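Trainee: Just to be clear, the model below is a prediction. Sequence and coordinates:
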Amino acid sequence: MKVRRRYWHRVAGALLLSGASMTPWGASCKELQAQVDGVDPQWLRVPPRPHLDTEGARLPTRAEALAAAEYVSAAQIADMAARPIPLSTGGALDAMAPNWVSAVYYVGAARLARVSERPDTLRFLTMIAEHYHYAVRGARSGVTMLNADDIAVGDLYEELYSRRRQDGVLMPLQQRLDWQVPHLARKEDTKALVWWWCDALFMAPPVLARMSAITGEPKYLLAADKEWRRTARRLWVPKDRLFLRDERFAGRSEANGRPIYWARGNGWVLGGLARWLEAMPADQQGRDYYLDLFRTLAGRIAELQRPSGLWSTSLLAPEAYPEPETSGSAFFVYGLAWGINHGLLDRATYLPHVLKGWAGLNRQVLPDGQLGAAQKTGDQPVHTAARDTGPYANGAYILAALEIADLSGPVQALPHAEPTKDSPEVIAATSPAPPAPKTVRGPVEMARRAAEMKATAALAYDPAMTGRPSTVEPLPPPSPAERAPRAIARFAPDRLDDLLWENDLVAHRIYGPALQAKEAPSGSGIDTWAKRVRWPFMDRQLKFPNYHMDRGEGLDYYDVGRSRGSGGLGIWYDDKLWTSRNFATYRIEETGGKVARFSATYKPWPVDVVRKVWESREFSLPLGSHFTRMRSTLQSDSKEPLVVGIGIGKKSNANGKGFVARDEASARMTYWEPESAEHGTLGIAIAVDPAMLVGFTEDAENYLVLVKVRPGQPFTYYMGSAWDRGGDVPDRAAWEKLVAGERFAF
């Protein structure tokens, strides 16, 4: 982004307003100055009107399209900057508000600011974000805290965070989304939807998807995906290939007998799909559903375009609404051009629709630079007037212009990368400084103020100087060599003597003597990690102090506690499980190839007061398998047989206790944990030699498989795991089928 120095200065003093049109509600210049103190005079100036193509006979050049975007954006800024900011912003239609009305403009303007040579736009957006302290509306109730409209402004905060990397910019929004996730990701369908109106699909899902892209935590995207599909099941009408605005319109019709399909409502969905797909990983499970839906909806929209290039506000009743309408049409032009640019729509088929629509929109750009003929805020088709405007319409026009500017370039890949961090110079130039207090007047006070600010900078504790990583820092991407699937085993003294092993499907660890000394409850249970990538990731994940956070490739959210975890063992005696402490020694036999092999020993532990037992165990995990093969040899100071309990830790939460299945014939036990709204579900399984099976039991902490062994005689068993967000085992049925079909060698 280029920044010209003439835009960097800030003028303190009276605002220079010209023309009665800048004060449409009759305020005097003096009154207006008091109302909008802190507004840069540049924001009140609209550049000369550029050439706006109203014929649609050719593809505009990139420069022409960007000039159109700059013009309409500057006109919207001038209109907003000339108005006072209301105390109550919910119903504000023209002001600098954090509501959806203005937020849609911010979405377009923020993307324009990425390519603009003028810092005014980003400076204006930053001023608005700082005025509202990067907060979102709706704190008064649970219903309003879930309101998608109030989340739309989050896109602006995410944009500013990506460009500045200032943690506080993201915190209020992330806190709200964290609160929303359990409701969006609820397991059961409910009568009421969170996103019960189709507009919501533009407002909230892209913000959640971007939060996942920024933080590396997929929970936001996954939760939004669940509610997105619920909304679509209720509002998408396959036979008409259109969305109802909400369920009230099912069965309702226009005077011509055709169903009511609101243009802007379907524009919200088409534009929302584009922004949603921009942040969704290319390998995201279920992504094809959205690609197909985008293509289907876009095809239907193209069929309904009118000869003027615009669309009727009621898509199937053009005769009832013959006048131009731009708020829906601008989103359609944006969506169709976006589909071409990203290779989802055939260029030869859809480019004529884009050009005709662009020309139709330009015929409605008013003399003051704003897009006219925009339907006002509402929930269904109504008639529009030529001079009707709205920040959301201007925002959609800017998005359309930016896509048209890109039509002369190559096809773009999905997803989009977040913007890179701006230079300190650009951040300074685009971050308005608050005016000095009115008491700071004259050279003496100005000098005192400067000394105060210098002392503040020198004496204040600065977290950035500590080198601590951000709580939302994503996992660094692996190098090309690190992306190769392989099975590894590693001793991790940097993580309190853990032994780690993983392949392309699963990841596990056991705990060593260093942790035993630090955390007395730790023991010989086996930890399971949630993993979604095909390459090893545990080492890089453990470099973060909080490795329990999903940073894009997986995480450790499983809590072993005092249980056996996923396949730890103990001696079952007198209806009680007697277990060892952490492993004592280890030896890695093979790592980095097609199989990971290592061994560990455990010091003697008491079985009541009747005997002592100690163990050596061999571990083996090949590529392509969910199962680790373990060969255990138990020694004892008594030659009497032992009953060994191999356990799976019990879990419970608001969704219950999970599902355990026991099969005596195959000597297998399968467990599907209760779902965690934040992290999903883990499946665990144990398989033992049927000839050694004694039975199944449980204690307070574990489900147990019991086998009879003799001291000094090795025995083999298998432990396996899967994560429903790992990409290959989506649910309990799939896990139980996989376990039942596995063939084990004992």
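Mentor: Perfect, thanks for sending it. On a predicted model such as this, the values are computed, not experimentally measured, just so you know.
Trainee: switch to C-alpha atoms for all contacts and neighbour counts from now on
Mentor: Will do.
Trainee: State the number of residues packed around Asn256.
Mentor: Asn256: 11 surrounding residues under other Cα atoms under 10 Å.
Trainee: Likewise for Ala458?
Mentor: Per other Cα under 10 Å, the neighbour tally for Ala458 reads 10.
Trainee: would you list every one of the strands in the stretch 601-746 of the chain?
Mentor: 611-622, 627-636, 642-649, 659-663, 668-672, 682-688, 693-698, 702-709, 715-723 (DSSP state E, counting those that start in this stretch).
Trainee: Tell me where the stretch 1-150 of the chain has helices.
Mentor: 29-35, 62-81, 100-115, 120-131, 142-145, 148-151 (DSSP state H, counting those that start in this stretch).
Trainee: For the fifth one, list every residue counted as buried.
Mentor: Read that as helix 142-145. Met145 (16 or more other Cα atoms under 10 Å).
Trainee: List of residues touching it?
Mentor: Residues from elsewhere that reach helix 142-145 (Cα atoms under 8 Å, 6 or more residues apart in numbering): Arg137, Gly138, Ala139, Arg176, Gln180.
Trainee: For the fourth one, what is the enclosing helix or strand?
Mentor: Using DSSP states H and E, Arg176 maps to helix 167-184.
Trainee: so which helix or strand takes in Pro206?
Mentor: helix 205-215.
Trainee: picking that back up, could the contacts of helix 142-145 be laid out in TSV, adding distance to Pro119 and neighbour count?
Mentor: TSV is the format used below for these (distance: Cα to Cα, whole Å; neighbours: other Cα atoms under 10 Å):
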residue	distance to Pro119	neighbour count
Arg137	27	18
Gly138	31	18
Ala139	33	11
Arg176	30	19
Gln180	34	20
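Trainee: Could you give me the buried positions within stretch 286-298?
Mentor: Tyr290, Leu293, Phe294, Arg295, Leu297, Ala298.
Trainee: isn't Asn688 right next to Val709, touching?
Mentor: Small correction: residue 688 is Val, not Asn. No - using Cα atoms under 8 Å as the test, Val688 is too far from Val709 to be in contact (11.7 Å).
Trainee: dropping in the other structure now:
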Amino acid sequence: MKTIKYLSAGLSICACTCLVNNMPTKAETSSPAVTVTTGNWNRQSVMDVARKVADWQIKDYPDNQYAKSEPRGWVPGALYMGMYDWAELSNDNTYYDWLRKIFNRQSWQVANRMYHADDVCIAQTYIDFYNKEKNENMLKPTIARADWVVNNPSNGSMDLDYSKGSTIERWTWCDALFMAPGVYTRLYTLTGNRKYMHFADGEFRATYNYLYDKDEHLFYRDSRYFDQREANGKKVFWGRGNGWVIGGLAEILKTLPASDTEYRPFYLSLFKEMSERLAGLQGKDGYWHASLLDPDSYPSPETSATGFVVYGLAYGINQGYLPADQYLPIVKKGWEALVAAVEADGKLGWVQPVGADPKKVTREMTELYGPGAFLMAACEIYKLADK
């Protein structure tokens, strides 16, 4: 990796206080019927529904507001990760070509904010592409950004305050644990340079120490929610927020060097702890809801949270981290729930819009990260199907 190390050295100088429960009507919260059947639990059916979801999203992508306004942002960034996984599983160049065309238009650049975790989410797929095609132009902007951040770490507060820009320079919201760490673990594995993992581990642990509730084994979305409570008096733990974390942990474990013994134990322990907690919070309908501890206030399905949790749990089973006899029934039910939310044309519904806490979700709602999570889950489910 001498070339990559040279690039790294050469480019390093470059440059709501209270929740409002919007109670949905009965019509808006009617869940798709979920019955665990063998019909959806075989590899061909997984391939078929994943292709349908991927193709619908590609067709709809040009009309998406975030695809048009922020093509390097985190919203499409999460889709790109799922689409890349699907391209690998399907071995269909159509999906690689679609991604490559988008990335070439962006000159393989990350988004503009130097420190912001959201603005490097896309780099995870850039690095995956580099590992496949060995084109250094795919990697140069990512290394430039990562080196600058690592060499000039922020000392901003961990208390999130959007009126103070310095508080979004750190990983002060739990979503960030999906957006950024996987960039640094990939660079660490690719280059062998420990500085990337040293930085990522320090930032992750700072977030963990501040936002992780050691009693509930869940992450607050950010510091603004420490004292807030749901209608039932429980703490506010956002479904997708914790989905981001379990999905991010899977990405960390997947992309760390297989031989690593320094960092892996902490992340694996946290992954197992959160997996056990999340498994117990699955709804009877198979979904993880917008509010993890007050699903009765948000009874509608929520497929982005469900997609990321199913992805994480299925990955854990496939790697032998989670016992199949305990977790496979949960994953099966979650997958059936996800499939039930796919319309005939491939649109994935019941996706909570961009936000930071539990909100009402309706069937027609979708967003790019929803299909991204679905495709990531599908690629792990494929390995489990027919078992």
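Mentor: Good, I have the coordinates. Since we're looking at a predicted model, the values are computed, not measured.
Trainee: before we move on, back to that, can I get the strands of the stretch 601-746 of structure 1 in CSV including distance to Leu407 of structure 1 and mean neighbour count?
Mentor: Below are the strands of the stretch 601-746 of structure 1 laid out as CSV (distance: least, Cα to Cα, whole Å; neighbours: other Cα atoms under 10 Å):
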stretch, distance to Leu407 of structure 1, mean neighbour count
strand 611-622, 48, 20
strand 627-636, 50, 21
strand 642-649, 56, 26
strand 659-663, 53, 15
strand 668-672, 49, 24
strand 682-688, 45, 26
strand 693-698, 64, 17
strand 702-709, 60, 23
strand 715-723, 41, 24
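Trainee: how about those strands in a markdown table, adding distance to Ala57 of structure 1?
Mentor: Output for those, formatted as a markdown table (distance: least, Cα to Cα, whole Å):
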| stretch | distance to Ala57 of structure 1 |
| --- | --- |
| strand 611-622 | 61 |
| strand 627-636 | 63 |
| strand 642-649 | 68 |
| strand 659-663 | 64 |
| strand 668-672 | 60 |
| strand 682-688 | 57 |
| strand 693-698 | 76 |
| strand 702-709 | 72 |
| strand 715-723 | 54 |
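Trainee: can you tell which of the ones you listed is closest to Trp228 of structure 1?
Mentor: Closest of the strands of the stretch 601-746 of structure 1 to Trp228 of structure 1 is strand 715-723, at 22.0 Å (criterion: Cα to Cα).
Trainee: equivalent range in structure 2 for the closest one?
Mentor: Using TM-score structural alignment, none of the residues of structure 2 align to strand 715-723 of structure 1.
Trainee: Can you show me the strands along structure 2?
Mentor: 212-213, 218-219 (DSSP state E).
Trainee: Who are the packing partners of the first one?
Mentor: Taking 3 or more Cα pairs under 8 Å, 6 or more residues apart in numbering; DSSP states H and E as contact, the helices and strands that strand 212-213 of structure 2 lies on are strand 218-219.
Trainee: wait, doesn't Gln109 of structure 2 sit right on Thr142?
Mentor: Yes - contact status for Gln109 of structure 2 versus Thr142: in contact at 7.0 Å, counting by Cα under 8 Å.
Trainee: Excluding covalently adjacent residues, which one is nearest to Arg347 of structure 1?
Mentor: Of all residues not flanking Arg347 of structure 1 in the chain, Ile340 sits nearest, at 5.5 Å (Cα to Cα, 6 or more residues apart in numbering).
Trainee: Can you give me every residue that contacts that neighbour?
Mentor: Asp346, Arg347, Tyr350, Leu351, Leu407, Val411.
Trainee: What residue in structure 2 is paired with it?
Mentor: Checking TM-score structural alignment: Ile340 of structure 1 goes with Ile317.
Trainee: And its match, how far from Tyr382 of structure 2?
Mentor: Distance from Ile317 of structure 2 to Tyr382 of structure 2, counting by Cα to Cα, to the nearest Å: 12 Å.
Trainee: Kindly report the same for Ser157 of structure 2.
Mentor: Remark: distance between Ser157 of structure 2 and Tyr382 of structure 2 (Cα to Cα) = 42 Å.
Trainee: Please identify which of these two sits among more neighbours.
Mentor: Tyr382 (20 against 16).
Trainee: which position in structure 1 aligns with that one?
Mentor: Per TM-score structural alignment, Tyr382 of structure 2 is aligned with Ala405.
Trainee: pretty sure that match is touching Ala67, no?
Mentor: No - here Ala405 of structure 1 lies out of contact with Ala67, judged by Cα under 8 Å, at a distance of 9.7 Å.
Trainee: Please report how far the match of Tyr382 of structure 2 lies from Val153 of structure 1.
Mentor: Distance of Ala405 of structure 1 to Val153 of structure 1, given as Cα to Cα: 25 Å.
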